[in-house]
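K.L.:
what's the 3D shape of this:
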Amino acid sequence: MTGDSGVLIVDDEPEVVETYRKHLADSYSVRTVQSGEAALDALGEWVDVVLLDRRMPGMHGDEVLERIHERGVDCRVVMVTAVDPDLDIVTMAFDEYLVKPVSGDQLRETIDRLLRREQLDAQIQRIVEVGSKLATLEAKLGYEQLERSDRYAELREEFDQLREETTLGDVNEDPYLEATVENIDALLPERT
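P.N.:
Here you go, the predicted model:
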């Protein structure tokens, strides 16, 4: 992606923070902090992605994650931690979970994937919204009535155009996108 995308690195280990910063500084606008409290102070509109350690003294990463969402900060969160995932992660609102050690390539690939998701989310939401309306109309109204409706034709045209213009890339590289595409495709019956 670009250096315009803001990444906040949160880890209590200075060596880890510096290593991650070196790996990412060429590609993103990077800031680093070494505590949960400092992370919350550093949050702002500039943050697109937060790389968040779970196990830190003082405020743990889990609590930082909760506070990020309580504040309504519009960013993606990647848990980057030595804590192996367990069932406790089911209720946590993060976007990705990486277990240390992680390479610079892993960090960049994850951040890029999340930034692509962010960009696609608005398009996908509109596709789903329009698709839901079409599916409802097609399930409840007769074919002849739909064929006579200019409003239905416009909605159908918008849906087809959105599907054509929305580039999802290689969905096999991102399970989120793969599932989204499957859900969009299942939304509508085949056009007759």
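K.L.:
drop to CA atoms for contacts and neighbour counts, all remaining ones
P.N.:
Will do.
K.L.:
pull the number of nearby residues for residue 33.
P.N.:
Neighbours of residue 33 under the rule other CA atoms under 10 Å: 19.
K.L.:
same question, residue 168
P.N.:
16.
K.L.:
what's the separation between it and residue 161?
P.N.:
14 Å (CA to CA, to the nearest Å).
K.L.:
cool, and residue 140?
P.N.:
24 Å.
K.L.:
more neighbours: which of these two?
P.N.:
residue 161 (12 against 9).
K.L.:
how about the strands of the protein, start to end?
P.N.:
6-10, 29-33, 47-52, 76-81, 96-99 (DSSP state E).
K.L.:
next one: the longest helix seen in the chain to chain centre, how far?
P.N.:
As assigned by DSSP state H, the longest helix anywhere in the chain is helix 104-140. In terms of CA atoms, centre = their mean, to the nearest Å, the centre of helix 104-140 is set 9 Å apart from its chain centre.
K.L.:
alongside the first, I'd like the structure of this one:
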Amino acid sequence: MTGDTQPSSTVLVVEDERKLADFYAKWLSEAHEVLVAYSGKAAIQLFDESVDVVLLDRRMPDTTGDEVLEHIRSSSSDPGVAMVTAVKPSVDVVSMGFDEYVVKPVDKEELLSLTETLLRRAEHDEAMRRHYRIASKISLLEENLSGRELAASEEYTRLQEELDAIDDELSVADELSAEDVGALLRSTDGEQ
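P.N.:
All right, here's what the predicted structure looks like:
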């Protein structure tokens, strides 16, 4: 984009803590068009095909982030979605359609990096995006569950098998950025 000051992407921030949502919006507005929803209901009303990235809190009083995520994934649009939440992840995240899961607090640098990562991944085909989603969930579970819990988890085993199947289909090494290679390595550290 030469000389153009218009943001090329739209980020929807969904956060019921108004001050926090406003901080996120301020941080992101330097590089992106930002829409802010202070509730799940407002997020559903604001969401449309122009949204490229959604930063979504899980715990909200009216409509939960999980419900908003289901609404987003049932649409014809496929934005990058990061859960940015105080809710510690558990095995329940396996069935959720997010791309990344970040536990608060997050700082400006982390939020900007997360947004850029999701935008970069949107440029890949569906198989590669599935690969990232699954690798992210595996990494998340490995960071938050004990070895015993992982060994006993059918969901974790299923994710590992699904990732292996995708890896068999894809030749990913040439397409990955250094940051994405790091994410993949973190997701497989527990296998060694």
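K.L.:
TM-score for these two?
P.N.:
Here the TM-score for the pair of chains, by TM-score structural alignment, normalised by the length of structure 1, is 0.66; 141 aligned residues with a CA RMSD of 2.8 Å.
K.L.:
which strands and helices sit next to the longest helix of structure 1?
P.N.:
Where contact means 3 or more CA pairs under 8 Å, 6 or more residues apart in numbering; DSSP states H and E, helix 104-140 of structure 1 is packed against helix 14-24, strand 47-52, helix 150-165, helix 175-187.
K.L.:
quick one: stretch 17-32 of structure 1 aligns where in structure 2?
P.N.:
Under TM-score structural alignment, stretch 17-32 of structure 1 corresponds to residues 21-36 of structure 2.
K.L.:
buried sites along the matching stretch?
P.N.:
Within stretch 21-36 of structure 2, the residues scored as buried using 16 or more other CA atoms under 10 Å are 21-22, 24-25, 27-28, 31-36.
K.L.:
over to stretch 105-125 of structure 2?
P.N.:
So, applying 16+ other CA under 10 Å, buried residues of stretch 105-125 of structure 2: 111-112, 114-115, 117-119, 121-122.
K.L.:
and that stretch, which stretch of structure 1?
P.N.:
Going by TM-score structural alignment, stretch 105-125 of structure 2 lines up with residues 101-121 of structure 1.
K.L.:
sorry, back to before: can you put the strands of structure 1 in JSON lines and add distance to residue 125 of structure 1?
P.N.:
JSON lines is the format used below for the strands of structure 1 (distance: least, CA to CA, whole Å):
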{"stretch": "strand 6-10", "distance to residue 125 of structure 1": "24"}
{"stretch": "strand 29-33", "distance to residue 125 of structure 1": "28"}
{"stretch": "strand 47-52", "distance to residue 125 of structure 1": "19"}
{"stretch": "strand 76-81", "distance to residue 125 of structure 1": "17"}
{"stretch": "strand 96-99", "distance to residue 125 of structure 1": "20"}
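K.L.:
out of these, which gets nearest to residue 129 of structure 1?
P.N.:
strand 76-81 (22.7 Å; CA to CA).
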